[in-house]
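Trainee: Model the structure of this input:
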Amino acid sequence: MTLCAAWIREINSREELVSATDSSLTGGEKWNQGVKLFELPRPDCLICFAGETSRAYPLILNLISSIKLDRRLRSPRTDIEEVLSYLASLFTALVGTIVNEIQGLDIHDLRAGAKFLFGGWSWLESRFRFWQLYYSKDAEGFIFKECTDEPNKNRIYTFLGDPEELVDTATKTYKRLIFDDDIQDDKMDMEPLQILIKMSRDKSIRTVDGAIQIAKVYKSGTSEFFGINWPSSKGKPHFLGRSFVPHSKPDVRYFDPDTLILIEDKLPTVIDDLTRFSHLEDFDFIQTCYGEDGSLSTALSDLDRERLIYVFREAAYQRFVDNMQNDIAQDHRPGEA
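Mentor: The predicted structure follows:
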């Protein structure tokens, strides 16, 4: 049981493939800190699942092991479509070995217990591609349906859920969101993530729960996994569904679920007096990032944004050190006669 999503995000003329899912595992019991989004032994692709954990985990673990052991599958020279074909064949072979020991259960229902989202960067076609994979009774094996077969569409996304009603709810909520905000003609940003967060916070939806797991694939053929503060910006850091205390959290970037902005990438949108930074070597650079009214430029590149965050972080740390040294110096002043 779950809801997951994949979509192609375009921001500042840069595309990236984003995949996300909730963290709830069910099946006679309920866990809200289960891993459902997996990094494979090649960094240009991701896989997540919806459905029965007892069916999905053996298949995914076999896939990870198989890629590790196969030099061709590990090689970045092997396009992900070839990995997809292998994946479908492997899953078909594995579910074909299931022995039904419960009277009255259909073997095809057992084999179809989980479905998957798989995708990544195709160097052969120079574009992101992703597919839904599911068991077909007619084919007696796993088949796949591409979600990126119309590459010129403005918005390319998919939801995968179990039960299927979750997909209908997510799709309707998504369409209502983009029409209410009048952004249906805009490029895709993080709207599917917004839907996942909304549904996972909704306590009336039992099968979608827990902190959202998020990862991206970049055109460089690399992937990045993200954490999230949960259930709000003031909540604890979570990574792959698991809760951490701040001092022991994994060294990854974390999303703010309220703003959908990376917490590490937050910058002051307005600085009323830029001259407070006039003593810094980077003062001229800071002035280029903020307008005459002190407003942060909306056209800031990712590189400049990272540089600006570093400058402010270093300035804040230096100010902290200076203040501590001043306090120590005052504590050790000779007493007056």
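Trainee: rest of the way, CA atoms for contacts and neighbours
Mentor: OK.
Trainee: Need the single longest helix in this protein, by residues.
Mentor: Ranked by residue count and defined by DSSP state H, the top helix of the chain is helix 302-331.
Trainee: separation between the residue nearest the centre of the chain and R71?
Mentor: Centroid-nearest residue in the chain: I214, 1.8 Å away (criterion: Cα atoms, centre = their mean). Applying Cα to Cα, to the nearest Å, the value for I214 to R71 is 28 Å.
Trainee: And for S200?
Mentor: S200 is 39 Å from R71, by Cα to Cα.
Trainee: Neighbour count: these two, which is higher?
Mentor: S200 (24 against 11; other Cα atoms under 10 Å).
Trainee: just checking, that one is part of a helix?
Mentor: Yes: assessed by DSSP: H, G, I helix; E, B strand; the rest coil, S200 belongs to a helix.
Trainee: hang on, isn't A56 packed against I47?
Mentor: No: A56 is beyond contact range of I47, at 10.8 Å (criterion: Cα atoms under 8 Å).
Trainee: what about S89, how many neighbours?
Mentor: Neighbours of S89 (other Cα under 10 Å): 14.
Trainee: That one: helix or strand, and which one exactly?
Mentor: helix 80-95 (DSSP states H and E).
Trainee: how about that helix: buried residues?
Mentor: I80, E81, V83, L84, Y86, L87, A88, L90, F91, T92, V95 (16 or more other Cα atoms under 10 Å).
Trainee: before we move on, what about stretch 23-31?
Mentor: In stretch 23-31, counting by 16+ other Cα under 10 Å, buried: S23, S24, L25, T26.
Trainee: Now the second one, please; I'll put the structures next to each other:
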Amino acid sequence: MTITISWINHNIDTKELILISDSRLRSYGAMDQCQKIFPLERGDCCLGFCGDAQIAYPLSVQASSALNNFIKTRTRIFDVLEIKDFLCKILNNLISSWDLKKSEKLTELKETNIFFGGWSWKKSDFIIGYFKYDDSGFIYHKRKTNLPHPFRDQNKSFLFLGDYQRDYENEIKKILSASFTNSHEKNIFL
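Mentor: As a prediction, the model looks like this:
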């Protein structure tokens, strides 16, 4: 089971990127208290993952290491939009070096998602999305989770990756609805 969630929290005069994840790695048994979020040394973006730890974990570690080792990707010379493109190349190069048939790679990677998000100084805004593998390799997706009222986010900046997505969305809808109802009755949320 994996749950990785990201959203852009909007305050009155600022925004912040929030990324959370469970800490269980599962491959040959389960191991708790493990890292699934990798902040990059440049300080304005990070990686996260969900999927089979035997595949997703080394991909994340290697991609993070490669980005941290190259001075232009480590020092913010490149914007996160450009980092996203470098990351795509890194992931696809790693997978192309894997000595499996293309059909076997597709099967092994079908549940693997690599989160990437950060602050774009070119857009003056956060970007969030994920890489998903298909027949042609890893592709970056910006699809967001659409939560109904009362989560009033016009930009749909909430992203969920992992197992039990429908169950999680139903639970968060209940929590947000109850929170909105209680806040509205107390005139706090207005």
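Trainee: Please state their TM-score.
Mentor: Superposed pair, TM-score by TM-score structural alignment, normalised by the length of the second structure: 0.82. Supporting alignment: 175 aligned residues with a Cα RMSD of 2.5 Å.
Trainee: Run through the residues that contact the nearest residue to C34 of the second structure once chain neighbours are set aside.
Mentor: Leaving aside its sequence neighbours, C34 of the second structure sits nearest to S23 (Cα to Cα, 6 or more residues apart in numbering; 4.8 Å). Contacts here follow Cα atoms under 8 Å, 6 or more residues apart in numbering; on that basis S23 of the second structure touches D32, Q33, C34, Q35, K36.
Trainee: Mind giving me the ChimeraX select for these, buried ones only?
Mentor: Per 16+ other Cα under 10 Å, the buried members of the contacts of S23 of the second structure correspond to this ChimeraX selection:
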select :36
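Trainee: Keep only the contacts of S23 of the second structure that stay in contact in the first structure.
Mentor: Of the contacts of S23 of the second structure, the contacts whose aligned counterparts also meet in the first structure (both residues aligned by TM-score structural alignment, their matches' Cα atoms under 8 Å) are D32, Q33, C34, Q35, K36.
Trainee: can you redo these as TSV with distance to Y133 of the second structure and secondary structure?
Mentor: Shown next, in TSV, are those (distance: Cα to Cα, whole Å; DSSP: H, G, I helix; E, B strand; the rest coil):
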residue	distance to Y133 of the second structure	secondary structure
D32	26	coil
Q33	27	coil
C34	23	coil
Q35	22	coil
K36	18	coil
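Trainee: how far does the longest helix of the first structure sit from the chain's center?
Mentor: 31 Å (Cα atoms, centre = their mean, to the nearest Å).
Trainee: That one corresponds to what range in the second structure?
Mentor: Aligned by TM-score structural alignment, helix 302-331 of the first structure corresponds to no residues of the second structure.
Trainee: and what of stretch 215-235 of the first structure?
Mentor: Under TM-score structural alignment, there's no match for stretch 215-235 of the first structure.
Trainee: Which residue, other than its chain neighbours, is closest to G117 of the second structure?
Mentor: I128 (4.2 Å).
Trainee: Please tell me which residues of the first structure whichever strand or helix holds the one you found aligns onto.
Mentor: Assigned by DSSP H and E, I128 of the second structure belongs to strand 125-134. Under TM-score structural alignment, strand 125-134 of the second structure corresponds to residues 127-136 of the first structure.
Trainee: after superposition, how close is the matching stretch to the second structure?
Mentor: Comparison of stretch 127-136 of the first structure with the second structure after fitting gives an average deviation of 0.8 Å (mean Cα distance after the TM-score superposition for the first structure).
Trainee: Report the distance from that stretch to the chain centre.
Mentor: On Cα atoms, centre = their mean, the centre of stretch 127-136 of the first structure falls 18 Å from that of its chain.
Trainee: Show residues contacting it.
Mentor: 6, 8, 16-17, 88, 92, 111-112, 114-122, 141-148, 160, 219.
Trainee: tell me the contacts of the closest residue to D22 of the second structure other than its chain neighbours?
Mentor: Leaving aside its chain neighbours, D22 of the second structure sits nearest to I3 (5.8 Å; criterion: Cα to Cα, 6+ apart). With contact taken as Cα under 8 Å, 6+ apart, I3 of the second structure is in contact with S21, D22, C50, F160, L161, G162, D163.
Trainee: buried stuff in the lengthiest helix in the second structure?
Mentor: Determined from DSSP H, the single longest helix within the second structure is helix 165-185. Buried residues in helix 165-185 of the second structure, defined by neighbour count with 16+ other Cα under 10 Å: E169, K173, L176, S177, F180.
Trainee: The first structure: which residue goes with the second one?
Mentor: In the first structure, the residue paired with K173 of the second structure is K175, using TM-score structural alignment.
Trainee: any idea how far D168 of the first structure is from that match?
Mentor: 11 Å.
Trainee: between these two, what contacts are shared?
Mentor: With Cα under 8 Å, 6+ apart, K175 of the first structure and D168 have no common neighbours.
Trainee: related to what we said a few turns ago, superposed on the second structure, what's the mean shift for the helix holding S89 of the first structure?
Mentor: Mean deviation for helix 80-95 of the first structure: 0.9 Å (mean Cα distance after the TM-score superposition for the first structure).
Trainee: packing partners for that helix?
Mentor: Other helices and strands packing on helix 80-95 of the first structure, by 3 or more Cα pairs under 8 Å, 6 or more residues apart in numbering; DSSP states H and E, are helix 53-69, strand 114-122, strand 141-146.
Trainee: on average, how far is the first one from the matching bit in the second structure?
Mentor: Read it as helix 53-69 of the first structure. Mean for helix 53-69 of the first structure is 1.7 Å (mean Cα distance after the TM-score superposition for the first structure).
Trainee: rewinding a little: just curious, which of the kept ones among the contacts of S23 of the second structure is nearest to I188 of the second structure?
Mentor: Nearest to I188 of the second structure out of these is K36 (Cα to Cα; 35.3 Å).
Trainee: Am I right that that closest one is in contact with G51?
Mentor: No: K36 of the second structure is beyond contact range of G51, at 10.3 Å (criterion: Cα under 8 Å).
Trainee: Show me the helices in the stretch 151-300 of the first structure, by range?
Mentor: For the stretch 151-300 of the first structure, the helices defined by DSSP state H, counting those that start in this stretch cover 165-180, 191-201, 283-289.
Trainee: Quickly check the buried residues of helix 80-95 of the first structure for the two that are furthest apart.
Mentor: That would be I80 and V95, which, of the buried residues of helix 80-95 of the first structure, are the farthest apart (Cα to Cα) at 22.2 Å.
Trainee: ok, back up a step: dump the buried residues of helix 80-95 of the first structure to TSV, plus distance to W230 of the first structure.
Mentor: Below are those laid out as TSV (distance: Cα to Cα, whole Å):
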residue	distance to W230 of the first structure
I80	33
E81	35
V83	34
L84	33
Y86	36
L87	33
A88	35
L90	36
F91	34
T92	37
V95	36
